[in-house]
Structure formats: structure tokens, C-alpha cells
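# Give me a model of this one.
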Amino acid sequence: MNNRRHVLTKDTTGSVKLWEITRGAVIEDFGKVSFEDKKKELFEMVSIPAWFTMDARLGCLSVHLDTPQCFSAEIYAVDLNVSGAQEDLKINLAHDTLCGLLVHWSKRKQKSSSHGLPNGDSSIGKDVPSKDSHRSRTEVDDTTENHTTHVLPSFEFSTVSPPSIITEGSSGGPWRKRITDLDGTEGDLPWWCVDCVTHNRYPKENTKCGFYLHPAEGSPAPNITQGKLSAPRILRIHKVANYVVEKLVLDKPLDGGSDSTFVMGLSSAQSQLSQLDSSSRLGLKPWQKTKPCIEVLCNNQVLSPDMSLATVRTYIWKKPEDLILHYRVVQSR
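Below you'll find the predicted structure:
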């Protein structure tokens, strides 16, 4: 599915099911219904990078994670209904999925380390990657339900029917174990998985989206930027509207014919937009508090405040060039 967390499947009996990949669980069994109709019904207008591949060659759903591609997808914690999460808290789907898969391994490894390792063996978290380790791949056989702790609920894997981990391309050759059978001594886990889970280190993909922000045609709103802006792909449109409000209220608008430069150039605008991304507001949703009220448009279409820049680029802009957004001041509701 477009949210990159759910997968719709149809088995040999014709039963259609919805899986949550980050938990390895079936979250809805629709029975024998039309697969295409259900797919259309569940469609969401969201754009998130593909961070895994999958197949059913083994007779069950297998999910493949490869570095660095698997670390390309981020979402806001509030989209996972994380209790008490700040509005700007981002979650890397692969990172938290790996933490959920390897929670038993991690606990047992820590317990083993606390008692000391025999023969002076060093922690595999510090192992030097093998020649082919960058090509290592981890597979997950998803046939599970949810029932573990110490990770976010959206990344808890079942201990009753746990998935298996299969490693490919590691120096010791391929092997397979259920996640609950991992004892912390496995030395053939891909180094990037170990680094991710034990040290929270993983490749940082370019998650920025470049765009231009101009007054809408016929709008009396002044021009507030010069040059291209840059922000996280998952930045919501209401943050862009907030940025416009901040510039209109706090800064002197730039004259259309002015030759003055934007203070410190583009970096100033980028910095302010970044600060807005990291700000959180309590009570009413931010876009419900903005005065004056700002509408953001793309291709003459008013954008929903909940849309991300990536979603706008994919479904509204639909061009390879940098995104162009327009804004206008409307009567406060």
C-alpha cells in the first residue's frame, strides 16, 4: 500500500488480508472479496519511499531489507498514534522495525555482555565489516501477530508466532532463525543491522525536497522569499502556511521590485523553515491557529494542511522539476 506499512494479499483460497509489515501481523481479514475493489477502497493519497521488497516464494510473505535503501522512509510518530509524541518527532521505519525484530537478540546480547565474554571475544557491534557485508540482505518471513514489549506498539512482533530472520550474503553463509531463538551470540548478523540496533547508526538518506514559494496570481499577498527553499519531504503543508504567516507578521515583506538580498541568502529561509518543522504547538492543531489564514496551492489546487511535500509532488505537481507552491491570504474562518 502507499503508506509503505501495509500490504494487501490474496491467498490460494481467495481470502484477502491486510498485513502490517512493521509488526508482521494480519490486521484485517476481509474474506473472499474482490482484491482490486478492496485495493481501491484502501487507497491513500500519501507518498513514502519504498523501503523494502517482498515475495511469497517460500509459501508465506517474505520481506527483504537492503542497506541503504531500507532507511529511506520516515514518518511522523503522530501518524502511528504514538501516545504523547511531539508533532515533529520523526520515525525511520526500517530502524524501528529492526529494533522490534532484534529486541530479543539485543536483550540477550546485553545480558551476555554484562557477564563478560569468554576468551576476550569482542562485541560483534564492533566487528570489522567483511568484504561483502555491504551487500548483505536480511529477510523477514511475516507470519505473525503482535505481543512483545520495549518497542513502539507499531513495531512489536509476536512471541507466539514469531517471524524468522534469514540472512544472505554474510561471511558465514545464509542462515535462518526465529527472532525469539536469537541468543545474542550470532556473529553473522549483517554489520549494518547490528550498528542500527545497538548504536542507532544507519545511512541518512537525502530526505529533503526543494521547492519555490510564491504569492498566488491575483493575490495581494507580498513576495516573502527569493530563491529555492528546502525542507523534509514529510513536512506538512500547514507548516508551510505557518512559515508564510511568520514571514508576513514578523518580517518586512520583500518588495517585488526590490534589489535587496534575502538576509544571508537562501540559508536564512531554510533555517526558519527548519525551525518551524521542529516546533510543536499545544491545544488546537497549528493550522487552526494561524492568523492571517493562509491557503497553499499547487497547480491551482488548494492543498490539504495534512498533505506532505512528497505527496503534493507525487499526486498534484507530477513533474520532475522542483515543486512550485503558491500562497494567498483568505478570510479567517
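# make it CA atoms for all contacts and neighbour counts henceforth
Noted.
# ok, which stretches of the stretch 1-150 of the chain are strands?
Counting by DSSP state E, counting those that start in this stretch, the stretch 1-150 of the chain has strands at residues 6-10, 16-20, 25-31, 53-55, 61-66, 74-76, 90-92, 137-142.
# want to put them side by side, so please do this one too:
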Amino acid sequence: MDRIEPLVRKPVASIPGKPAIVEHEVLADRRRVLTKDARGNVALWDVLLGTEIVLYGKADFHAKRRELWEPRHVAPWFTCDHRLGCLCITLTSNTAFAVEDYAVNVGFGGVPEDRKVNYGKLVLECVLAKWRFFVVQSIVQNCSISPGGSSGCGSDVVYGMRLQQSCSGSGCCNGGCGGRGCIGCGSSGANHRWGRANNCCYGGGGGDDVRPYYKELWPKYWQLETVPAVICSGSDGQRWRRLLTSFNGSEIEPDEVPTWVADVVLRSAIVASLVSQVTFYLLPVKGSNLPTLSITRLQAPHILEVHKVAKYCCEKLQEHGTHLEVLPGHRRRVPLSPLRAPPGTSDVQPYMPYRVLELTCNGLAVPYNMDLAAVRKFLWREDDDLTFHYGVRDPSNPAPHPRLEPFG
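Model prediction:
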């Protein structure tokens, strides 16, 4: 049989695809993920934003991994893989709400210092914001909500939560679900651009607090140039897939959307805080002649940063008549303060150093940007209660700084 020769031997055009992700590393903060694609391009992703935040181009993946390492101890709240060639983030009901952080550390402005943000709750609300919008809109229409907020169901609307609980004719029902939850899959590739958030406030809080408690704009609904997909397991174990922009409110709870997810996204349920407490002692350095605080055994969330411990210590010492300064972090040189000369004296002004507080743990100066969990893991390294010692920093002989090796 004669061989048939092709009419066209060269392609008229080619459509290059995005290279697949072949390697990834979840960083110590459990928020950023470093990836490498098939072309050797390295990128940094932010799970809370659902997109790449830094494109390094062709770089040494392991060198960049060491460069980005920091002494943090954060519980795992998601699992990550790249089996599909893209970055896949998986949330489950057992661990999704295991991590909280202070809102100011996450990036919110104009909020109280003690306000906390739950990572899993934030991601779920961003991913399913469009679904929630259509579901609440449908409930409002079915229950004939008046402009003033009252309804024929006998309840006011509080972000759709009270209405959902009181209106039996809604399209969503309560029920148990053993599904694995939602999987957000971002597209891979070096040409992926940064995501842009819309102008929408991240409102939340449960109970009677109906006001958005974050004044800063936040991507309540991710608007990304490369749209992620959401994969979810329903009550029957079957998985379904939607693009982030394809939700229309027809996804039913619990058949398609697990109840534990709908509780958080639709009814603004307050997730149980899994943030553990750390017990620690605050004692003066022997021979420092500093007074002992009235309360030496304290307890605080493990996400509390050391600079707040230092500030607390100075405030309590001030009550005992001892005034010390708190420097941001640690500096090699202590700033000097000029003493004002009395009127009519020489302009030559002597200098006197500030009396600066120094916190140590196991004889090492504690970096003020570390949290209690990190101090316990990297400096204390014992099973009993953590112990800090406070003293006056000697500029000529300060406490040694810890040598923290990456992944050590």
C-alpha cells in the first residue's frame, strides 16, 4: 500500500501552553508557597490571596527556599500538591480553622490590635463569595424582604444568617456531610499575573455584630486574571468542579456544598478557636537589681509576638518606679540621648544612653518579631513552661543573638 504523504509538513501556528508546576514548598508561615515550573521559573504564591505575588524567573529553587526561611512555628491548616501540574490547596473540616493570626499581621489596617483572623475562614469566604451572594439574593426574593430589612419570615437579615435560620422555604437546608471540603486550584505558569482585589469590605463576625469589622479593603471576592477552579466533594462523595466565576447559587447544601463550609460562608458562623495558649514566666536577670513583677506566671496566645511581652514588662516595671525603653527589634548600637544643659551653660552636651530592656531566653537575646510558639520551638526547646528573663541591656556586652539555621 502506498504511503500517504501529508499535505502540510509544518504547523501553520502553535499555541504554547503554560508550563506545569513540578516542585513546591510550603513556607514556615503556612501562608506562602514557593513553586518551580517545568521551565525552571520560580514563583511565590500567597494562599490567602489565591495568586502569585512574586515572580523570580529562572532561579535556584533550593537557594530561594533557604533565603525565604524564617523561624516560624505554624500549625498546618491545608495540604498542598501539584499532581495536576497546578498548585492545589485542599481544606478539610478537621484542620481548615487551625490557624489564626492578628489582623494587623495579615495586612488589615484600622483594626484593634487584638483582632484575630482565621486563615481558613478567610479563604472560604473569598472562594465562595459569589455563591453566597446568589444564595442570599434568592432567599431575600423568596421571603419578600422589605427595604427596611423586615421579612415575611419574621426575622431581620443579618448577612443572610438569621434569615437562613428562620426561613424554611429557602433553597438551602441543614444536614450532615462527610465531604472533604473545597480544593482551590490555581493555574500554573510563569506568565501568570498578579491578582487584583475588588473594592469590597471583608465583613464578618457572628451573633449581633453586623458591622464589617475590617475597615481596610480586602479581596472578599477574588478577581484574578487567571481564574482558579474550585473542586468540592458532596455528601455522596462525588466531586464537582466550578471556576471561581461560575457559581450561580444553584449549588445545594449539603448535596454539593458541605454544611461545615456553608456554616462559615453563608451563616457567618464563628469558628471554634484552635489557637493554643502558652504559659511563660517573666523573671528578672540575677544580679540586675530589677524588681520582681507582682505576677510572674503569665499566659497568652501562642501567636503573641515578643515585642508585646517586652512592652508589658516595661509597663509593669514602671509601676515599680523603674523606667526602661523598648527598642524595635535588636540594634547593634543603642541610641544616645543628649541631656539638656541648664540655661547659661556651655552648649557642649554630654550623652547618656537610654536604659533599654533586654529579654533573654536560655541566655540568648530574643528577637522581638518572633511569636511565643517560635520562641518555644527554636530557643527554649524544653517541655516545661517557657521562661523569659528581663534586664538592662549593656551596650558593651549585650546578650548573644541566636543562630537560627534554616530547617534546623
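# Drop the TM-score for these two in here.
Once superposed, the chains reach a TM-score of 0.78 (TM-score structural alignment, normalised by the length of the first structure), with 296 aligned residues with a C-alpha RMSD of 3.1 Å.
# Would you reformat the strands of the stretch 1-150 of the first structure as CSV and include mean neighbour count and distance to residue 274 of the first structure?
Below are these laid out as CSV (neighbours: other C-alpha atoms under 10 Å; distance: least, C-alpha to C-alpha, whole Å):
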stretch, mean neighbour count, distance to residue 274 of the first structure
strand 6-10, 17, 30
strand 16-20, 21, 31
strand 25-31, 16, 36
strand 53-55, 13, 32
strand 61-66, 20, 30
strand 74-76, 19, 15
strand 90-92, 16, 13
strand 137-142, 22, 34
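# Tell me the residue in the first structure aligned with residue 122 of the second structure.
When the first structure is aligned by TM-score structural alignment, residue 122 of the second structure is paired with residue 96.
# Residue 23 of the first structure versus its match, what's the distance?
10 Å (C-alpha to C-alpha, to the nearest Å).
# out of those two, which sits in the busier spot?
residue 23 (27 against 20; other C-alpha atoms under 10 Å).
# now for that one: what does it line up with in the second structure?
With TM-score structural alignment defining the correspondence, residue 23 of the first structure maps onto residue 49 in the second structure.
# list the contacts for that match?
123, 195, 219, 222 (C-alpha atoms under 8 Å, 6 or more residues apart in numbering).
# Pipe these into JSON lines and attach neighbour count and distance to residue 163 of the second structure per row.
Formatted as JSON lines, those follow (neighbours: other C-alpha atoms under 10 Å; distance: C-alpha to C-alpha, whole Å):
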{"residue": "123", "neighbour count": "23", "distance to residue 163 of the second structure": "24"}
{"residue": "195", "neighbour count": "18", "distance to residue 163 of the second structure": "33"}
{"residue": "219", "neighbour count": "23", "distance to residue 163 of the second structure": "25"}
{"residue": "222", "neighbour count": "26", "distance to residue 163 of the second structure": "26"}
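# Filter those residues down to just the ones in helices.
Using DSSP state H to define helices, the subset of the contacts of residue 49 of the second structure located there is residue 123.
# Farthest pair within the contacts of residue 49 of the second structure?
Between any two of these, the greatest separation by C-alpha to C-alpha is 14.4 Å, found for 123 and 195.
# which residues touch the aligned partner of residue 293 of the second structure in the first structure?
Taking TM-score structural alignment, the alignment pairs residue 293 of the second structure with residue 224 from the first structure. Residue 224 of the first structure makes contact with 214, 244, 247-248, 253-254, according to C-alpha under 8 Å, 6+ apart.
# Restricted to helices, list those.
244, 247-248.
# got a winner among these for most neighbours?
residue 244 (29 neighbours).
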